[in-house]
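> okay, predicted coordinates and the sequence, questions at the end:
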Amino acid sequence: MSNKATLIRIAEAAGVSISTVDRVVNSRGGVSPDTEAKVLEWATRLNLDRRLFRSHLRTLRVAVMMQSPHNPFFEALRDAFSDLNLTMADLRITSFVHYIDVNDFAGTSRKIEQVAAGYDGLIVTCPNDPKISEALRRVSRKIPIVTLVTDLPDSGRIAYVGSNNRQTGRVAGELMGRFLGGEGGDILLVLGLQRMAGHEEREMGFRSVLRERFPSCRIVAALESGENRERAGQVVLDALREYPGIRGIYNVSAGNSAIVQAIGSLGLTHKIVLITHELTEARRQMLLDGALDAVIDQNPRLEAQRALEVLGRNFQRGESGTTGGEYTPFQIFIRENCPTISY
């Protein structure tokens, strides 16, 4: 479409002359603020040749609220948003990361409302708690919200972006059942935080596959690490002492290095199947060493990008209401196919 045809469509929609649109586009002045705003609004609503209006559009500010980057996945997610501020500049959205304490539900709910007051949109990775969902619903009446990595369906969010956590849990269950074979055995399940909907969904998927296809596999305990690496190692050490017949561990979240150390301290290295999520450099090495058996990996950069794109469409087209889920792909890595470079 030619520039002239673009200007004509905007002029007709905004109820102004072509010359008025031309003055707005070329910053010639002589147009009232209200009329200029109407022209820019229709340019955005019609989604027409944004290059003409790029210099006029305000850069929107989006807050990203997630847990501390002490967790390697969230470190990668933080870095992804930082990089995308540069590589997706045409979207005219700048993201700002704010950290929350995932174990402090009341503090998180207060922080959500405090932070959101200064932004045009919100991307959140939060525990599934009624107070947090209530705070997000209040915020959603003013600005759009996208849930990332773990969903909060009752939060008023416009979309969830991330992997299908129930499916990844089922994949973990399938891998565990096949690795243990017909003999099966006792399995330990380690959750980061059960109040994280994504962790709960992984657990449900894992349990359902074992129940359906691998009845000889028995989950003897499901423990929480509180997203604390040291605690993950300790709860596994205690469980291995209490249940010496454990043959498999599914760790839903962080703390794999500490878990491997706990296994090794009891002389059980290479005797227990360990399956987890998110490929980091340390976990890649553990795969190569045989300390880890499989890693189900999602792409934090792609998830950050998709979340920003969902908000971008919402801002540009004035969409309202939920848009459903934007499931992102995941990969399975074992020793034989783990890449030399991870995120």
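Yes, it's here. Numbering: from 1, shown residues only.
> going forward, measure contacts and count neighbours with C-alpha atoms only.
Noted.
> what count of nearby residues applies to R213?
For R213, the count of nearby residues is 13 (other Cα atoms under 10 Å).
> and the helix or strand containing R137, how far out from the chain middle?
Applying DSSP states H and E as the criterion places R137 in helix 130-140. Between the centre of helix 130-140 and the centre of its chain there are 18 Å (Cα atoms, centre = their mean, to the nearest Å).
> next one: stretch 242-261
24 Å.
> list the buried ones in it?
246-261 (16 or more other Cα atoms under 10 Å).
> start and end of that stretch, how far apart?
Stretch 242-261 has an end-to-end distance of 17 Å (Cα to Cα, to the nearest Å).
> what count of nearby residues applies to the nearest residue to R54 once chain neighbours are set aside?
Closest residue in space to R54, ignoring its immediate chain neighbours: D90 at 7.8 Å, by Cα to Cα, 6 or more residues apart in numbering. When neighbours are counted by other Cα under 10 Å, D90 registers 12.
> surely L84 meets Q305?
Yes: the pair L84 / Q305 is scored as a contact, 7.1 Å apart, by Cα atoms under 8 Å.
> buried residues, stretch 225-242. List them.
Applying 16+ other Cα under 10 Å to stretch 225-242 flags 225-237, 239-240 as buried.
> need the contact partners of that stretch.
Applying Cα atoms under 8 Å, 6 or more residues apart in numbering, the contact partners of stretch 225-242 are 71, 103, 188, 190-193, 221, 223-224, 246, 253-263.
> this is the other structure I want to compare:
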Amino acid sequence: MTHRFPLKEIARQSGLSPATIDRAINGRVHVSPQTKARVTAAIAELEGQEAQLSARGRRLFFDFVIEAPDRFSREIKRAAEDVLPRIGIAVCRLRFVMHEIMNEADVLQVLARIAKRGSHGVCLKTRDIPAVRAAVDELAASGIPVITLVTDLTATRRIAYVGLDNQSAGRTAAYLISKTVGDVTGTVLTSRSNDQFLGEEEREVAFKLTLKELCPKLRIVDVSSEGAVLHNKSSILHGAVDHLRAVYSMGGGNHTILNALAQNGLKPDIFIAHDLDKDNRALLKAGRLNFVLHHDLGVDLENVFHAFLYHHKLTQDPLMTAISNVQVVTPQNVPAEKVRL
């Protein structure tokens, strides 16, 4: 494994010990494939960020801990890396821990490792549960600022929430359904990726309240299940749906949802999803999604770094607006993908 970085620098980037880095790089025994992958990723991140080393200023390390589908995690990582060249007042290095599913123990272990090695800021997208909230407060008490991204953590000492106005998004979904199908009888299916993501809960509550007001005849049926949407829900899909008017997918897994509906001979009049990632772009262009509720992750990540820099007194301007307004994307107005040069 070739590299040109000191072992201590790779260790700091990866969160592993210098001894472990030495064993992995020199091909010694008792090094797991996962550890080798972390070392390789750390070296790649250092190489990608090396261009900034000529910049003057303080060197800062920021950690991103993201529980999300790979498609969305990749969008976050890309947006964060695209913002870096525009930060001229400091040399910023990013460390990522991204998994589709992270249980409580996984998150706590990662946050404990960050607390031990130190960090200039942690950007966190994870479940809103007591143990994680306590860990965030411990990071804050040790002087490490935490920002929540897309989904918030209640009653914590995090310095900011950055992301979509989730309640507005839920109300927008209800409004679109009301204007598309009208005040008729029928069923609306809702789906969340996880009951413990506060952002999705806020979307759902606002959606149900607004839809009840606008379309009181519609019946809402939830078909969520952690990690695998619509599995073991055939009894709901087969026979229990009198007339499928709409689907509101708050968390993803839209290929799976659409395939499950097709297998049960169901086609909604309208399908609303979240986030303009690669998968949803394809589904929009194919006409399988009608609306995507989107917000600009690039702006979100600019706000994340702005809040961190202000915390460290590297900028005098506080973050004024951290909440993103919802954008309604249809097959007719899909914005062009940003191409990396």
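The structure has been received and is ready for your questions. Model, not experiment: these values are computed from the prediction.
> quick check: TM-score for this pair?
The TM-score (TM-score structural alignment, normalised by the length of structure 2) is 0.75; 281 aligned residues with a Cα RMSD of 2.5 Å.
> cross the contacts of stretch 225-242 of structure 1 against helices and list the overlap.
256-263 (DSSP state H).
> and which of the residues you listed is nearest to P144 of structure 1?
Nearest to P144 of structure 1 among those is N256, at 35.2 Å by Cα to Cα.
> all the helices of the stretch 201-343 of structure 1, residue numbers only.
Remark: helices assigned in the stretch 201-343 of structure 1 by DSSP state H, counting those that start in this stretch are 229-242, 256-265, 281-289, 300-317.
> among those, which is nearest T35 of structure 1?
That would be helix 300-317 among the helices of the stretch 201-343 of structure 1, by Cα to Cα, at 18.4 Å.
> how big is the offset of the closest one relative to structure 2?
Following the fit onto structure 2, the mean deviation recorded for helix 300-317 of structure 1 is 1.3 Å by mean Cα distance after the TM-score superposition for structure 1.
> in structure 1, which residue is most central in space?
Taking Cα atoms, centre = their mean as the criterion, V149 is the residue nearest the geometric centre of structure 1, at 2.5 Å.
> show me the contacts for that one.
125, 160-163, 198, 303.
> contacts only, for M98 of structure 2.
So M98 of structure 2 contacts 64-68, 70, 73 (Cα under 8 Å, 6+ apart).
> what two of the buried residues of stretch 225-242 of structure 1 are the furthest from one another?
It's E227 and L240 that sit farthest apart of the buried residues of stretch 225-242 of structure 1, by Cα to Cα, at 19.5 Å.
> just to revisit the earlier point, ok, of the buried residues of stretch 242-261 of structure 1, which one's closest to R202 of structure 1?
V252 (7.2 Å).
> what does that closest one align to in structure 2?
For V252 of structure 1, the aligned position in structure 2 is occupied by M250, per TM-score structural alignment.
> spatially nearest residue to its match, not counting backbone neighbours?
R192 (5.2 Å).
> does Q196 of structure 2 belong to a helix, a strand or coil?
Recorded secondary structure, Q196 of structure 2: coil (DSSP: H, G, I helix; E, B strand; the rest coil).
> mind checking how far the aligned partner of it in structure 1 is from P153 of structure 1?
Applying TM-score structural alignment, one finds that Q196 of structure 2 aligns to R195 in structure 1. Here R195 of structure 1 is placed at a distance of 13 Å from P153 of structure 1 (Cα to Cα).
> okay, now the residue nearest to M250 of structure 2: neighbour count?
24.
> can you give me the helices in the stretch 1-150 of structure 1?
So, for the stretch 1-150 of structure 1 - with DSSP H, counting those that start in this stretch - the helices run 3-14, 18-25, 33-45, 72-87, 105-116, 130-140.
> so which of the ones you listed comes closest to M204 of structure 1?
Once the helices of the stretch 1-150 of structure 1 are compared by Cα to Cα, helix 130-140 is nearest, at 20.5 Å.
> packing partners of that closest one?
For helix 130-140 of structure 1, the elements it packs on are helix 105-116, judged by 3 or more Cα pairs under 8 Å, 6 or more residues apart in numbering; DSSP states H and E.
> if anything else comes up later, I'll come back, but that's it for now.
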